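> What would the 3D arrangement of this be:
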Amino acid sequence: MIDIGQAQDELRAAYQGGAPGVFISGLAWLAADVAWYVAGSFYAFIALFIGGALIFPLTLVIERLLRAPRISKDNGLHKLGLEATFPLFAGLLIAFGLLPWSANFAFAALAIVVGARYFAFATLYRERVYWLLGSAIFLIGTGFAVQADALPVHVTLVVGSAELLFAALLFTRWNAAAA
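Prediction:
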């Protein structure tokens, strides 16, 4: 088994520091925002669910296009990435249950879960920016849960925009470290 530092470096190299996943997630949140305005909150939820399901497969496509190195079978941290996905299912179930009562609160709750999940990525990729990303998404979700009407936009737009900004930062940092 490889040590934790080597495991983190290997995951960071293979997944470009996680930037493609954050980028695709941001696009999913923005697609949900468009769906919310065009067709309503239920279709926004469906768009976010489908977009979320596509994050890992599309990340693998990007990884192949960039010819990233593969992860060794003895990388124990690789399982943490999968294990950190299961709380998302709980968040989706909670959001779906809240959707009939308050779409704003449902999506805010899901944003809180997503934000909390990003903290594990700081360990996966040895990248402290994930603490900032997790905190930002968590606070955005909390703000919208407490005061959904404070801004004239949906939480989906704010979360998606934040993720796109952080994806650019993560990719820039990964690219600089890889050079």
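> CA only for contacts and neighbour counts going forward, please
OK.
> Excluding residues flanking it in the chain, which one is nearest residue 166?
residue 133 (6.7 Å; Cα to Cα, 6 or more residues apart in numbering).
> Could I get the buried residue list for the helix or strand that contains that neighbour?
Residue 133 belongs to helix 129-146 when assigned by DSSP states H and E. Going by neighbour count (16 or more other Cα atoms under 10 Å), the buried part of helix 129-146 is 129-131, 133-145.
> Also this sequence, please, to line up against the first:
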Amino acid sequence: MNEKLHKTEPYPVDAFVMAQTDLRKGYADGSLGVLILGAVWLVAALVAFFVSSLTAVWTLFFGGMFIHPLSLLIGKLMGVPGNHSKQNPLGKLAMEGTAFMLMCIPLALLLSLQEHAWFFQGMLLIIGGRYLTFTTLYGIKTYWVLGGILGAAAFALFFFNASPGISALIAFSMETGARILCFTKLKRKPSL
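This next block holds a predicted model:
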């Protein structure tokens, strides 16, 4: 069996890079989702500070449902297609990664039954893990850094017993920094 594996042709690197390029062009390097998510984190932080931590949990939960539709809408206004080639093999990986992320969110909701702050810290881990796959999808190594930072922040916030509002505000700050970095790189590209 190993002989068959060694004799098969490797996936052409050019085709893989073309698939990543297709996704980058179709979704503006994924930066619009980062933009919307940052705004959702900010709203959740404000709700945690001024309304209640439980309402902030639901704000992030339901606000998260608008990330993809709003990023598509903003993308259309900016001239970003908001889709990729149906033949793009990475499109399936994007959908599978999204499905995995969605399947993890109930775990964060269950954590919130014990402590509301744990929902935000759990979501940082889940979203950070999702960003790690963006490196493969878009071919942008910045997402490894962002995913790692979000994951490390989740553990630090848990260790220091951060409140829901502080947890969401820290997440907003990191998403905003990443958004600035992503948009700066995006604006430098002549193809978009």
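> Can you calculate the TM-score here?
Here the TM-score for the pair of chains, by TM-score structural alignment, normalised by the length of the first structure, is 0.91; 177 aligned residues with a Cα RMSD of 1.9 Å.
> on that earlier part again, so what corresponds to the residue nearest to residue 166 of the first structure in the second structure?
With TM-score structural alignment as the criterion, the equivalent of residue 133 of the first structure in the second structure is residue 146.
> ditto for residue 87 of the first structure
In the second structure, residue 87 of the first structure lines up with residue 100, judged by TM-score structural alignment.
> With residue 123 of the first structure instead?
Checking TM-score structural alignment: residue 123 of the first structure goes with residue 136.
> so who does that match touch?
Counting by Cα atoms under 8 Å, 6 or more residues apart in numbering, residue 136 of the second structure makes contact with residue 20.
> can you tell me how far it sits from residue 62 of the second structure?
28 Å (Cα to Cα, to the nearest Å).
> likewise residue 45 of the second structure?
In terms of Cα to Cα, residue 45 of the second structure sits 14 Å off from residue 62 of the second structure.
> Between those two, tell me which one has more neighbours.
Between residue 45 of the second structure and residue 62, counted using other Cα atoms under 10 Å, the more crowded position is residue 45 (29 against 12).
> count of residues packed around residue 120 of the second structure?
A count of nearby residues for residue 120 of the second structure, using other Cα under 10 Å, gives 34.
> can you list contacts of stretch 24-38 of the second structure?
23, 64, 67-68, 70-72, 74-75, 80-84, 134, 138, 140, 171-173, 175-176, 178-179, 182-183, 186, 191-192.
> Could you do stretch 79-86 of the second structure as well?
22, 23, 25, 26, 27, 28, 72, 75, 76, 91, 192.
> List only buried entries from these.
The buried subset of the contacts of stretch 79-86 of the second structure (16+ other Cα under 10 Å) comprises 22, 23, 25, 26, 27, 28, 72, 75, 91.
> any idea which of those residues is the one closest to residue 113 of the second structure?
Of all these, residue 72 has the smallest distance to residue 113 of the second structure: 32.7 Å, by Cα to Cα.
> Residue in the first structure paired with that closest one?
So, by TM-score structural alignment, residue 72 of the second structure is matched to residue 60.
> give the contact list for its match.
Here residue 60 of the first structure is in contact with no residue (Cα under 8 Å, 6+ apart).
> circling back to that earlier point, for the helix holding residue 133 of the first structure, give me the average deviation versus the second structure.
Compared with the second structure after fitting, helix 129-146 of the first structure has a mean deviation of 0.8 Å; criterion: mean Cα distance after the TM-score superposition for the first structure.
> The aligned partner of residue 155 of the first structure in the second structure sits in which helix or strand?
Mapped onto the second structure by TM-score structural alignment, residue 155 of the first structure lines up with residue 167. According to DSSP H and E, residue 167 of the second structure maps onto helix 164-188.
> Kindly calculate the angle that that helix makes with helix 142-159.
170 degrees (axes from the mean of the first three to the mean of the last three Cα atoms, to 10 degrees).
> list the buried ones in helix 164-188 of the second structure?
Buried-residue list, helix 164-188 of the second structure, by 16+ other Cα under 10 Å: 164-172, 174-176, 178-179, 182-183, 186.
> and it, what does it pack onto?
Counting contacts by 3 or more Cα pairs under 8 Å, 6 or more residues apart in numbering; DSSP states H and E, helix 164-188 of the second structure packs against helix 31-50, helix 53-64, helix 116-138, helix 142-159.
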